[in-house]
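>>> Just need the structure, nothing else, for what follows:
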Amino acid sequence: MADAATTTTSPSRSLIGKRRASDTVFLGLSTGSAISIMVILAGVAIFLIIQGLPAITANWSSNQDLAAIHNPLGNGWSSFWAYVAPLLWGSLWSAVIAMILGAPVAIGIALFISHYAPRRLAGVLGYIVDLLAAVPSIVFGLWGIIVIRPFLLPLSQFLNEYFGWIPLFSGQVTSTGSTMLAGGVVLAVMILPIVTSITREIFLQTPRLHEEAALALGATRWEMIRLSVLPYARSGMVSATLLGLGRALGETMAIALIISPALLFSVQLLTDGYNSQTIAANIALNFPISSGIQRSALIGTGLMLFVVSLAVNMLARYIIAATGPGAKGRKKKGKRS
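Sure, this is the predicted structure:
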């Protein structure tokens, strides 16, 4: 009997153990692609470190080329960190404004397309939202200059007149519209496609049985979404929002065209000429006219933006692992062990 069992199971094991040539090729291509991503990422990091290190470690007080970099608050920068700190603040501040304005709208659009709009209308809206991702950033910047800046001038006057006691809306109100508020609105529109597309697909992947069970128990459509769809899509919403944050952090031309920047710390949204500059826009504006140690300083600021983007993605992975499907099961398993 044992011999018969052995002869019965051995052919299936031999079939499972075989690997076709196409499987080997596919495995090699997928493995090589994954390795190439890591190699490229490491290469970018090494390049930024090597090229930016001379300016990071230099004595800015005694270097004439570094001292020649304009400082609106004094004659020269004391160190690289004093130079990059306002740029980091400007990048983070503009991205946060864009996320506050854009992420709720993007999630609302995704919910409307996935659960409220008729099928034909949902298809058209989904196509339009995806089409926004193909619009170049320079076009968004021109749209912000011609349309958004004049459009926000009455709102800026209103906010300063009635809410000027809040630091965000204080200061001399702009007459040109070159404000951080205008830049944040344009950035919010630019992150709509990526956040909307990802959250829409996550909402559509909610198990149909969960939705039907909630409706069968007497829940309204909004209660069904709140109890079944949003908890299931929580991790996907977080990942989509942080991907949009990464897009806003790296945006260059739109911010460079719209706002009138300066290298300083500022939270004011309605002023002209007192807006914190972003790292990406600063590099785009100054790299062509820089040379030597000044170019090294710009690459060093790019290294800081690279580190911030990497930290944002690591935070996203942590949040997804902590709140995604199966997180509670992993926690219970860890407590038992």
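>>> can we go C-alpha only for contacts and neighbour counts from here?
Fine.
>>> in the longest helix anywhere in the chain, what's buried?
In the chain, taking DSSP state H as the definition, the longest helix is helix 21-57. The neighbour-count check on helix 21-57 (16 or more other CA atoms under 10 Å) flags 48, 49, 51, 52, 53, 54, 55, 56 as buried.
>>> and the first one, how far is that from residue 128?
Counting by CA to CA, to the nearest Å, the gap from residue 48 to residue 128 is 37 Å.
>>> Let's compare: structure for the following, please.
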Amino acid sequence: MTVAMPGAGQVSGPGPDPVDAPRAVRGRGAPVDRVFRGAARGSGAVVLAVMLLVGVFLTYRASEALGVAKFGFLTTSAWEPDSRNFGIAAVLVGTVLIGLVAISIALPLALGTALYISEYAPRRLRSFLVSLVDLMAAVPSVVYGLCGAFFLQGYIVGLSRWISTYFSWIPVFAVDGSDPTDPLQTTTVYTSSTFIAGIVVALMVTPIACSVMRETFSQAPPGEREGAFALGATRWGMIRAVVLPFGWGGVIGGTMLGLGRALGETIAVYMIISPVFVVQWHVLQNGANSVSALIALRYGAASEFGMSALMAAGLALFLMTLIVNFIASSIAARGRSGSGAEA
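Predicted coordinates for the structure are as follows:
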């Protein structure tokens, strides 16, 4: 831009403003930051490497059995590897049923506990309840198994009989060879069932699901909470309009993480069930099985080929739990995104 003045030449003025552009930052950061970054990357790489090595090891050890069984490995119920007649159809169905029973019971328990701790519990009591729930996750599996086998089972049998009496028209709740109206009917047909194992596993996975849900609920935007109260909402109305929609991803993620734990539970299930190698759809009936319980049951007496078959079963369980946990982590991370946003 030039300005003409009388008696003088043209005077150059300031040029146009340069276009704003982000400044490149080339600093390497403090040494402690570089150490932390390297440690974080190294830890992540180690975890991925361990998971990869586990998958490679199981695939290598299972290759002999999978080469013999082929696709029949997923459709055969019997487990006679030395006779080349084996498959995981029965134990796979049992694993899924135990997991579904467990998560059906754990979901309302975890959701209610998480909502009470984050929204209703007094501040002084909140930290104690959080520690108590976290301590439940630290109880060994064998303790839950002993409690379920020698204490809970005697009480759950009555519930199983009541469900079978009034809901046996639903095929999954039917019990073969039992007459619920007969007062002298033995209760052994209801013991060591998928239902009992599922209840015990539900107690084990509830703390995990509760922790994920509670963490998500606590991150609900305060501005939206206060806005709901300002508009006259009750506490439950605020929870329904703000907390639950915001934490829905955490609810689904926590549920899926609990399901992943339920699918792989071994000792508690092994101590409760009565192993059968048929597809058992009746969850209240005596007899159940799971992939992890099968491995624990047959590991000690397995031949070399039988060990390869067990490795194949372990590979199937590894892939199934890996997929479930990956989906859960993705959903939970998506549900927590934007947690710092305000209304």
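>>> Got a TM-score for the two of them?
Aligned and superposed, the two chains score 0.83 in TM-score terms (TM-score structural alignment, normalised by the length of structure 1); 304 aligned residues with a CA RMSD of 2.8 Å.
>>> The longest helix of structure 1 vs structure 2, average offset?
By mean CA distance after the TM-score superposition for structure 1, the fitted helix 21-57 of structure 1 averages 1.0 Å away from its aligned residues in structure 2.
>>> in the stretch 1-150 of structure 2, which spans are helices?
For the stretch 1-150 of structure 2, applying DSSP state H, counting those that start in this stretch gives helices covering 31-69, 89-115, 123-137, 141-147.
>>> tell me what the longest one is packed against?
To tie it back to what came earlier, the one meant is helix 31-69 of structure 2. Judged by 3 or more CA pairs under 8 Å, 6 or more residues apart in numbering; DSSP states H and E, helix 31-69 of structure 2 is in contact with helix 304-336.
>>> Okay, angle between the helix it packs on and helix 89-115 too, please.
On the basis of axes from the mean of the first three to the mean of the last three CA atoms, to 10 degrees, helix 304-336 of structure 2 is oriented at 30 degrees to helix 89-115.
>>> tilt between helix 304-336 of structure 2 and helix 31-69?
Using the same axes, to 10 degrees: helix 304-336 of structure 2 against helix 31-69 is 140 degrees.
>>> what residues are up against the equivalent of residue 308 of structure 2 over in structure 1?
Using TM-score structural alignment as the criterion, residue 308 of structure 2 maps onto residue 296 of structure 1. Residues near residue 296 of structure 1 by CA atoms under 8 Å, 6 or more residues apart in numbering: 51, 52, 53, 54, 55.
>>> Could you narrow those to those that are also in contact in structure 2?
Contacts conserved in structure 2 for those, counting by both residues aligned by TM-score structural alignment, their matches' CA atoms under 8 Å: 51, 52, 53, 54, 55.
>>> isn't the fourth one right up against residue 293?
Yes: under the criterion of CA atoms under 8 Å, residue 54 of structure 1 lies in contact with residue 293, with a separation of 7.1 Å.
>>> returning to what we had before: so which bit of structure 2 is the longest helix of structure 1 matched to?
Taken onto structure 2 by TM-score structural alignment, helix 21-57 of structure 1 occupies residues 31-67 there.
>>> so who does the residue nearest the centre of structure 2 touch?
Taking CA atoms, centre = their mean as the criterion, residue 257 is the residue nearest the geometric centre of structure 2, at 1.6 Å. Contacts of residue 257 of structure 2 were listed using CA under 8 Å, 6+ apart, and they are 208, 209, 324, 325, 328, 329.
>>> Which neighbouring elements make contact with the helix or strand where the second one lies?
By that I understand residue 209 of structure 2. Assigned by DSSP states H and E, residue 209 of structure 2 belongs to helix 194-218. On a contact count with 3+ CA pairs under 8 Å, 6+ apart, helix 194-218 of structure 2 meets helix 89-115, helix 123-137, helix 141-147, helix 153-167, helix 244-246, helix 248-264, helix 267-272, helix 304-336.
>>> tell me, the next helix or strand after it lands on which residues of structure 1?
Once helix 194-218 of structure 2 ends, the next helix or strand along the chain (criterion: DSSP H and E) is helix 222-230. Helix 222-230 of structure 2 lines up with residues 208-216 of structure 1 when matched by TM-score structural alignment.
>>> Identify each buried residue in the matching stretch, please.
Going by 16+ other CA under 10 Å, stretch 208-216 of structure 1 has these buried residues: 211, 214.
>>> got the contact list for that stretch?
With CA under 8 Å, 6+ apart as the test, stretch 208-216 of structure 1 has contacts from 221, 224, 225, 227, 228, 229.
>>> Now do the residue nearest to the first one when sequence neighbours are not counted against residue 203 of structure 1, distance only.
Going back to what we said before, that points to residue 221 of structure 1. Spatially, and ignoring its direct neighbours in sequence, residue 221 of structure 1 is nearest to residue 215 (7.3 Å; CA to CA, 6 or more residues apart in numbering). Distance, residue 215 of structure 1 to residue 203 of structure 1, by CA to CA: 16 Å.
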